[in-house]
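In: here are the coordinates; sequence isn't available:
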């Protein structure tokens, strides 16, 4: 059993190394030459950014050894709490000044449905046109409806500012997520490494304009990281822990299916742990948590379905787009794996679910046959670049993105912020380059962690295995199905946590820091 657990761990390390190396190789050497969907142009290439990061590390190494500078101990816990609160208000200020209503799914169906419920209107016209196709978004509609209803009762945002009520929640979620990254990083590698991860998260999430968009990507951001926090928190009793994890995973799945990936990672790692320790008591507690979770999930599912029906949502399951549709769309050679109107028409042309699955598989087989082995690998590489070569996470790439724009709140401030965050703004290159720079650094550190995991460490902790499995899961999901960089957004916290392992490994194996065996965590005064 122990040998099997070691073998499975080794397989995870090998696969993660191959996948992450594939990503970095494409980003550094093929991002400018390959044609792929939603391609953004940056002022500097990824290779230049990578080399600049190496130079920064080299300079740090020289300064550290020459001057032996030690930074005094800071109360990082207090600093992070204060920064999280301050950044919440900074996010609100930015959002208020760049606010707009977007189109696509958000402005085309979800927000209108929430507003219709708020005004006691008839949602029936949206049933066949959208929610029969994508019924999973009904839960998000009700969340937005509840927020707008509270806002209406309190009386804060009206008229063109109504959706700012949702944006406030997005900003709070963003700040809490960054704070949770620090707390988990502190548990796994110590507060100083966690603080560096916190800074990375502020750059990728804290000042990201995605907080102003009312859609699942920004709203579900806290789910994977909260699940990881619950998992790593030793104070929570085992049964309660797994109940929270599974129920929260289900609710996250109802908002955005990709959120469930972290729960799958936990199940796999717990299975490996059981093989190694053969702890039957822990297995029994975990099983009890599963039983309770299943009962609660069934009750929640039935309760939500009753709620939807009372509101007037009568979806037709024969029209629902399943995984076979998204797999087919992920193989579209003309659209290079992103959303395709042609494929939507193909699925809409089928009378029922069985016919749709059959047609989707038929088209998918034809496309795979035309690709061939090498052609499919090249196609997947293009999808990988679509997913990973954008530190803005496909900001502005959806149809009708800036659907309804409002007048400038403050002529000087709003104009400058819009020029920085809007794709056609004069200074957008500055934001996009900064975001790309931090994203490449984060992926580089993730690469370091995968290299040391395979070639140096005998075994990582269970948290790392869950983190890397989550990264593998979301990568595989986007390779097989519809590609889009924004689908990675909810897993930015997981990438940052993996980067924290990379920071720690650099400090040990490059800068010569040593592990404190008593604390079983790595401390360092050097990186700060």
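Out: Here it is on my side, so go on. Computed from a predicted structure; not experimentally measured. Numbers count the residues shown, from 1 in each chain.
In: going forward, measure contacts between C-alpha atoms and count neighbours the same way
Out: Noted.
In: buried set for the helix ranked longest in the chain?
Out: Identified as the longest helix of the chain according to DSSP state H is helix 353-388. Residues of helix 353-388 classed as buried by neighbour count (16 or more other C-alpha atoms under 10 Å): 353, 356-357, 359-361, 363-364, 367-368, 371, 376, 379-388.
In: now swap in stretch 225-235 and tell me
Out: So for stretch 225-235, counting by 16+ other C-alpha under 10 Å, buried means 225, 226, 227, 228, 229, 230, 231, 232.
In: check contacts around the last one.
Out: When you say that, I think you mean residue 232. Residues in contact with residue 232 (C-alpha atoms under 8 Å, 6 or more residues apart in numbering) are 184, 187, 463.
In: how close does the last one sit to residue 232?
Out: When distance is defined by C-alpha to C-alpha, to the nearest Å, residue 463 is 7 Å away from residue 232.
In: Also the first one?
Out: The span separating residue 184 from residue 232 equals 7 Å under the rule C-alpha to C-alpha.
In: What ranges does the stretch 151-300 of the chain have for its helices?
Out: For the stretch 151-300 of the chain, the helices defined by DSSP state H, counting those that start in this stretch cover 164-189, 191-201, 216-219, 222-232, 238-255, 261-277, 280-311.
In: between these, which one is nearest to residue 66?
Out: helix 191-201 (21.9 Å; C-alpha to C-alpha).
In: what's the closest one in contact with?
Out: By C-alpha under 8 Å, 6+ apart, the list of residues contacting helix 191-201 reads 76-77, 80, 178-179, 181-186, 438, 442, 492-493, 496-497, 499-500, 503-504, 523-525, 527-528.
In: before we go on, here's another structure to hold up against the first:
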């Protein structure tokens, strides 16, 4: 897939890789990182990889993109292994094996890794969270969770929903709540050790100039998540760009939120949320081709037969992505439908070990309903919890034959 599908896009991933490769984005989207400073961490990581490749004589942009794709699939494999170990400790070997099978079908055999972005890194972080959760609680584990949470917040702030779920679980687990204040202080300091220095670096980095007055406020994403399918809305983005003052931008978005809530009414908003939840969860392709068209993915020149084969499966007319893959997606959709069904079984059956999964998933769903969503790609960051809960549901059916 890396050899056959790697190429250019005109969306966020290519903006980041272009600047990471020391190429200019001035004529394209010069203020991108001022509007979206949350992607600076990914930019820095990719710039480090690009500079390292230059040291060994690899300077081609296409080679850079393909190596990023290889790293993505390597991280998926590592994540599956970490998830296997974690779930074997939390539940049993059967749950861990089933989770590995689900992950291979839904992510490892999908084309998502060929477009470098934060989703795969977020998937790895969620697997690491579960691994740390599987360990006996001590101060080394607390420090590790704090450091990982700091990194997670820089990659995708929504990843720390796991921390909120963990706090709720531990509040009800009195045996584990020894010296809770000390544990919270250690966690907070570990988090800040990562977050504060990088935040300072972000404002004074040597890669791209950041104008903090242009940053898009959080309530913009709430407002954008209340129109259409609840996903990206270009009119909202342009309206925010036109407002030069940050505080005025926040006030504008608050007015938009209130206006849209009044237009919905209670019943209308509930109906909108139901439809948005369907959009957020129903696609087993996790958004591959949702921005369909010739600019979604333009593969590098075709040279060998493996490129023709992969493009026939995942692309339309060998040149760009189509919303529905040529046949293969039906396999993913069937697997995902089964996974969703088994999640329901696991939700019905009460079990303390699965509480952390349920709370994190619930928090993730609420987050995607309130903020920009509208497509299943945003679920990748929560996929380890969803897959683990589904696998647990299968074992519950086997353990309880009389379950209807």
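Out: Right, received. Where do you want to start? Fair warning: this is a prediction, and the values are worked out from it, not measured in the lab.
In: what's the TM-score here?
Out: Here the superposed chains carry a TM-score of 0.91, computed using TM-score structural alignment, normalised by the length of structure 2; 397 aligned residues with a C-alpha RMSD of 2.4 Å.
In: returning to what we had before: state the span of structure 2 onto which the next helix or strand after the longest helix of structure 1 is aligned.
Out: Downstream of helix 353-388 of structure 1, the first helix or strand assigned by DSSP states H and E is strand 404-405. Mapping strand 404-405 of structure 1 onto structure 2 (TM-score structural alignment) gives residues 298-299.
In: Show me what the matching stretch is in contact with.
Out: 4, 5, 6, 7, 8, 9, 319, 320.
In: With residue 131 of structure 2 as the reference, measure out to the nearest residue to the last one once chain neighbours are set aside.
Out: Going back to what we said before, that points to residue 320 of structure 2. By the measure of C-alpha to C-alpha, 6 or more residues apart in numbering, the closest residue to residue 320 of structure 2 outside its immediate chain neighbours is residue 294, 5.1 Å from it. From residue 294 of structure 2 across to residue 131 of structure 2, the span is 40 Å (C-alpha to C-alpha).
In: And stretch 98-111 of structure 1, end to end?
Out: Stretch 98-111 of structure 1: ends 18 Å apart by C-alpha to C-alpha.
In: How about stretch 448-461 of structure 1?
Out: 16 Å.
In: Kindly report the same for stretch 315-335 of structure 2.
Out: 21 Å.
In: Next up, the contacts around the equivalent of residue 265 of structure 2 over in structure 1.
Out: Mapped onto structure 1 by TM-score structural alignment, residue 265 of structure 2 lines up with residue 372. Residues in contact with residue 372 of structure 1 (C-alpha under 8 Å, 6+ apart): none are found.
In: Burial check on the alignment partner in structure 1 of residue 201 of structure 2, number of neighbours?
Out: When structure 1 is aligned by TM-score structural alignment, residue 201 of structure 2 is paired with residue 306. By the criterion of other C-alpha atoms under 10 Å, residue 306 of structure 1 has 12 neighbours.
In: Now do the residue nearest to residue 77 of structure 2 when sequence neighbours are not counted against residue 395 of structure 2, distance only.
Out: Distance criterion C-alpha to C-alpha, 6+ apart; nearest residue to residue 77 of structure 2, sequence neighbours excluded, is residue 108 at 7.3 Å. Relative to residue 395 of structure 2, residue 108 of structure 2 is positioned 23 Å away (C-alpha to C-alpha).
In: do residue 116 of structure 2 as well
Out: 35 Å.
In: if you skip the residues just before and after it, what's nearest to the equivalent of residue 149 of structure 2 over in structure 1?
Out: The alignment partner of residue 149 of structure 2 in structure 1, by TM-score structural alignment, is residue 249. Spatial nearest neighbour of residue 249 of structure 1, excluding adjacent residues (C-alpha to C-alpha, 6+ apart): residue 260 at 5.3 Å.
In: same check, this time on residue 246 of structure 2
Out: residue 213 (5.6 Å).
In: corresponding residue for the one you found in structure 1?
Out: By TM-score structural alignment, residue 213 of structure 2 lines up with residue 318.
In: so who does its match touch?
Out: Per C-alpha under 8 Å, 6+ apart, neighbours of residue 318 of structure 1: 351, 352, 353.
In: Tell me how far it lies from residue 303 of structure 1.
Out: Counting by C-alpha to C-alpha - residue 318 of structure 1 and residue 303 of structure 1 are separated by 22 Å.
In: Keep only the contacts of residue 232 of structure 1 that stay in contact in structure 2.
Out: For the contacts of residue 232 of structure 1, the subset whose aligned partners also touch in structure 2 (both residues aligned by TM-score structural alignment, their matches' C-alpha atoms under 8 Å) is 184, 187.
In: quick check, nearest of the contacts of residue 232 of structure 1 to residue 270 of structure 1?
Out: For the contacts of residue 232 of structure 1, the nearest to residue 270 of structure 1 is residue 463 (10.5 Å; C-alpha to C-alpha).
In: Which residues outside the host helix or strand of the closest one are in contact with it?
Out: Using DSSP H and E, the element containing residue 463 of structure 1 is helix 462-480. By C-alpha under 8 Å, 6+ apart, the list of residues contacting helix 462-480 of structure 1 from outside reads 9, 12, 16, 19, 188, 228, 232, 258, 261-262, 264-266, 269, 273, 327, 330-331, 380, 383-384, 387, 484, 487-488, 491, 494-495, 497-498.
In: Report all helices and strands that whatever helix or strand comes next after it contacts.
Out: Next helix or strand after helix 462-480 of structure 1 toward the C-terminus (DSSP H and E): helix 492-509. With contacts defined as 3 or more C-alpha pairs under 8 Å, 6 or more residues apart in numbering; DSSP states H and E, the packing partners of helix 492-509 of structure 1 are helix 164-189, helix 191-201, helix 222-232, helix 428-455, helix 462-480.
In: Quick check: which of those is buried the most?
Out: Highest mean neighbour count among those (mean count of other C-alpha atoms under 10 Å): helix 191-201, with a mean of 25.
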